[in-house]
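Asks: Predicted coordinates and the sequence they were generated for:
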Amino acid sequence: MGRKISIIGSGNVATNLAHAFDRAGHDILQVISANSERAKQLANCFGAYYGNSISSVDLNADFIIICVNDESYFNVLEELPKGLKPIICHTSGPVSMDVISGYAPNFGVFYPLQSLRKEKYIDFLDVPIFIEGNSTNVIENLMNLADTISNKISEVSSVEREKYHLAAVFANNFTNLMYTLSHKYLEDESLDFQNLIPIIKETANRLADGKPESWQTGPAKRGDTAIMQKHIDMLEDPRLKEIYKQLSDYIRSN
């Protein structure tokens, strides 16, 4: 049976989760966001109520899912009616579950470990969803909700989740920065970044075959100092030179 869900937020996470829950047969009751126009656009996808007043949250919801940036949780929680019966959960990696303590009797975390964009709705089937709750009942309910959209569900503590989030910053955010630097370098040289797509895909595909360190290649791994120095000399931006040196030194020392 579908559950009744209120979403607070209208950004990347809110948009993707709302659509995933809707596809799974749940009822999106409302979308509340400081950005009224985005709240309206998202709510209209489901025929749901929309607004910008958090105090108007639907008390008949089974879940109130807070999908806002990490700096906004305190303000959102302060505006919630006290003693809410629905399960209140946030969707943040680095924010402790205990931030909700004192605002509601039933609370937890529903954290999808994925990079999300509101412009592209993803299939959560293979996305790890980390669950935490302040009681066995909350954990069970959040697990059951997650089970309707994902095959990879785990109960993970706030401390463990924060470590996963840190690792994801290295694996995703910093990696994307490397793509950005490569793209800009080739663009400045009037060359085509698309020619790097096959090697990027091959590198990512290798991850399923073992530990990443076993697949490290390149001049730093080989200790080819002549090529490394040539690359450094080719770079005009001193910041890129320093990044190249530091990453190469780290590869050589491991």
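Replies: Now that the structure is in, tell me what you want to look at.
Asks: Could you use CA atoms for every contact and neighbour count after this?
Replies: OK.
Asks: Distance check, N137 against L113.
Replies: According to CA to CA, to the nearest Å, N137 stands 23 Å off from L113.
Asks: Over to S158?
Replies: For S158 relative to L113 (CA to CA), the value is 13 Å.
Asks: Give the other helices and strands that the helix or strand hosting I139 contacts.
Replies: Applying DSSP states H and E as the criterion places I139 in helix 136-147. Counting contacts by 3 or more CA pairs under 8 Å, 6 or more residues apart in numbering; DSSP states H and E, helix 136-147 packs against strand 107-112, strand 129-133, strand 153-155.
Asks: adding another structure so you can compare the two:
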Amino acid sequence: MKYKITFIGSGNVATNLAHAFDSAGHTINQVVSRNEEHAKALASKFGAYYGISLSEIHNDSDFILICVNDEVYKEVIGQFPHGIKSIICHTSGPVRMDVLGDYATEYGVIYPLQSLTKDNVKSMLEVPVFIEWSSNNSKEKIRDLADSISNRVRDVNSDDRMKYHIAAVFANNFSNLMYVLAKDYLDSHELDFKNLLPIIEETALRLRQNNPRNVQTGPAKREDIAIVDKHLSMLSNIELKEIYKKLSHYIMTEL
């Protein structure tokens, strides 16, 4: 079935989902965003209406997808006009589904577990999409909509979605911080971070078929104390040295 969709928000998630749903044959009906320029730009890609206030929401969409920053969800949801007949879904990892309960009869969650940017829109087919629903009627339609863009749709409740979000912070956000620290360290010695890209890519590829515990390598894993101490002696930045020390200790004691 094909649906008409209104987006609340015009940033990274809204842009990627709008392109995905449009490619799947759905109609992007409207884009509402506080940033008029961004709302107009996204809406124009699909011949959709645009607005800057929730009072401008059209009541003829099958779905309203809320794609805003996590910290403003309650503010945005509280501005919804009464009498909305659409299924309202949010797209957040840490926000519980039941925040929508006071503002919609049918509601749910469509959460893509991926780091998305509007400047690099990609296919969602292999992106895990977690769904949750308020009723059997909304379940059928939410699953139908999600299945149209992803081959990896999963039923995940609010508690488990939060746990996935925590794990994603470790796997994605914190690992990227390690890349930042590595690059800053090499930059300080006028060395090229790009020489680390092959080892970064190789480690990521191994995770497709292996338990992360089984691909851990390095001096701490080998308990090569002499090399660990040598590295520590070469780190002049106190905070960087402390991070290296704590991570090495964890690897030696837990892995």
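Replies: All right, it came through fine. Being a predicted model, the structure only gives us computed values, none of them experimental.
Asks: Can you pull the TM-score for these?
Replies: With the length set by TM-score structural alignment, normalised by the length of the first structure, the two chains reach a TM-score of 0.98; 254 aligned residues with a CA RMSD of 0.8 Å.
Asks: about what we covered before: more neighbours: which of N137 and L113 of the first structure?
Replies: A direct count of neighbours by other CA atoms under 10 Å for N137 of the first structure and L113 places L113 higher, at 18 against 12.
Asks: Which position in the second structure pairs with that one?
Replies: Superposed on the second structure with TM-score structural alignment, L113 of the first structure falls opposite L113.
Asks: my read: its match touches I131, true?
Replies: No: at 10.8 Å, L113 of the second structure and I131 do not qualify as touching, with contact defined as CA atoms under 8 Å.
Asks: Tell me the spacing between the residue nearest to E78 of the first structure when sequence neighbours are not counted and M143 of the first structure.
Replies: Distance criterion CA to CA, 6 or more residues apart in numbering; nearest residue to E78 of the first structure, sequence neighbours excluded, is Y103 at 7.8 Å. The gap separating Y103 of the first structure from M143 of the first structure is 22 Å, by CA to CA.
Asks: Repeat that for F124 of the first structure.
Replies: Here the distance between F124 of the first structure and M143 of the first structure works out to 14 Å (CA to CA).
Asks: Next: K118 of the first structure.
Replies: 24 Å.
Asks: Now do the helices in the first structure.
Replies: Remark: helices assigned in the first structure by DSSP state H are 12-23, 36-44, 73-79, 136-147, 158-168, 175-188, 197-205, 219-222, 225-234, 238-252.
Asks: closest to M1 of the first structure out of those?
Replies: Ranking the helices of the first structure by their distance to M1 of the first structure (criterion: CA to CA) puts helix 136-147 first, at 10.5 Å.
Asks: residues of that closest one that come out buried?
Replies: If you call a residue buried by 16 or more other CA atoms under 10 Å, then helix 136-147 of the first structure has these buried ones: V138, I139, N141, L142, M143, L145, A146.
Asks: Surely the last one and E140 touch.
Replies: Translated: A146 of the first structure. No: shown here, A146 of the first structure and E140 do not form a contact pair, counting by CA under 8 Å, at 9.9 Å.
Asks: can you tell me how far the residue nearest to I100 of the first structure when sequence neighbours are not counted sits from S135 of the first structure?
Replies: In space, and not counting its chain neighbours, I100 of the first structure is closest to F107: 6.6 Å by CA to CA, 6+ apart. Look at F107 of the first structure and S135 of the first structure: by CA to CA, they are 8 Å apart.
Asks: neighbour-wise, which of the two wins?
Replies: A side-by-side neighbour count of F107 of the first structure and S135, using other CA under 10 Å, places F107 first with 29 against 12.
Asks: residues in contact with the more buried one?
Replies: Shown in contact with F107 of the first structure (CA atoms under 8 Å, 6 or more residues apart in numbering): I87, I88, C89, M97, I100, S101, G133, N134, V138.
Asks: Count the neighbours of the counterpart of L247 of the first structure in the second structure for me.
Replies: Taking TM-score structural alignment, the alignment pairs L247 of the first structure with L247 from the second structure. L247 of the second structure has 12 neighbours, counted by other CA under 10 Å.
Asks: Please verify my assumption that the residue nearest to E78 of the first structure contacts E79.
Replies: No: shown here, Y103 of the first structure and E79 do not form a contact pair, counting by CA under 8 Å, at 9.7 Å.
Asks: The two - which one has more neighbours?
Replies: Y103 (18 against 14).
Asks: and that one, what does it touch?
Replies: Contacts of Y103 of the first structure (CA under 8 Å, 6+ apart): L77, E78, L80, K82, G83, L84.
Asks: Any chance of those in TSV with distance to I153 of the first structure and neighbour count as columns?
Replies: Listed next are the contacts of Y103 of the first structure as TSV, based on distance: CA to CA, whole Å; neighbours: other CA atoms under 10 Å:
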residue	distance to I153 of the first structure	neighbour count
L77	26	20
E78	30	13
L80	28	16
K82	30	13
G83	28	11
L84	26	19
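Asks: Would you mind giving those as a markdown table with distance to K163 of the first structure added?
Replies: Shown next, in a markdown table, are the contacts of Y103 of the first structure (distance: CA to CA, whole Å):
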| residue | distance to K163 of the first structure |
| --- | --- |
| L77 | 24 |
| E78 | 27 |
| L80 | 29 |
| K82 | 31 |
| G83 | 31 |
| L84 | 30 |
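Asks: Counterpart of F7 of the second structure over in the first structure?
Replies: In the first structure, F7 of the second structure lines up with I7, judged by TM-score structural alignment.
Asks: burial count for that match?
Replies: Neighbourhood size, I7 of the first structure [other CA under 10 Å]: 27.
Asks: And G218 of the first structure, by the same measure?
Replies: 12.
Asks: T253 of the second structure now?
Replies: As a burial measure, T253 of the second structure scores 11 neighbours (other CA under 10 Å).
Asks: Y244 of the first structure now?
Replies: 17.
Asks: give me every residue that touches the residue nearest to it when sequence neighbours are not counted.
Replies: Spatially, and ignoring its direct neighbours in sequence, Y244 of the first structure is nearest to I232 (7.1 Å; CA to CA, 6+ apart). Listed by CA under 8 Å, 6+ apart, the contact set of I232 of the first structure reads K241, Y244, K245.
Asks: From G51 of the first structure, how far out is I232 of the first structure?
Replies: To G51 of the first structure, I232 of the first structure is 54 Å away according to CA to CA.
Asks: swap in V159 of the first structure?
Replies: Taken as CA to CA, the span from V159 of the first structure to G51 of the first structure is 34 Å.
Asks: who's more crowded, these two?
Replies: In this view V159 of the first structure and G51 are compared by other CA under 10 Å, and G51 has more residues nearby, 20 against 13.
Asks: And the more buried one, what's its match in the second structure?
Replies: Checking TM-score structural alignment: G51 of the first structure goes with G51.
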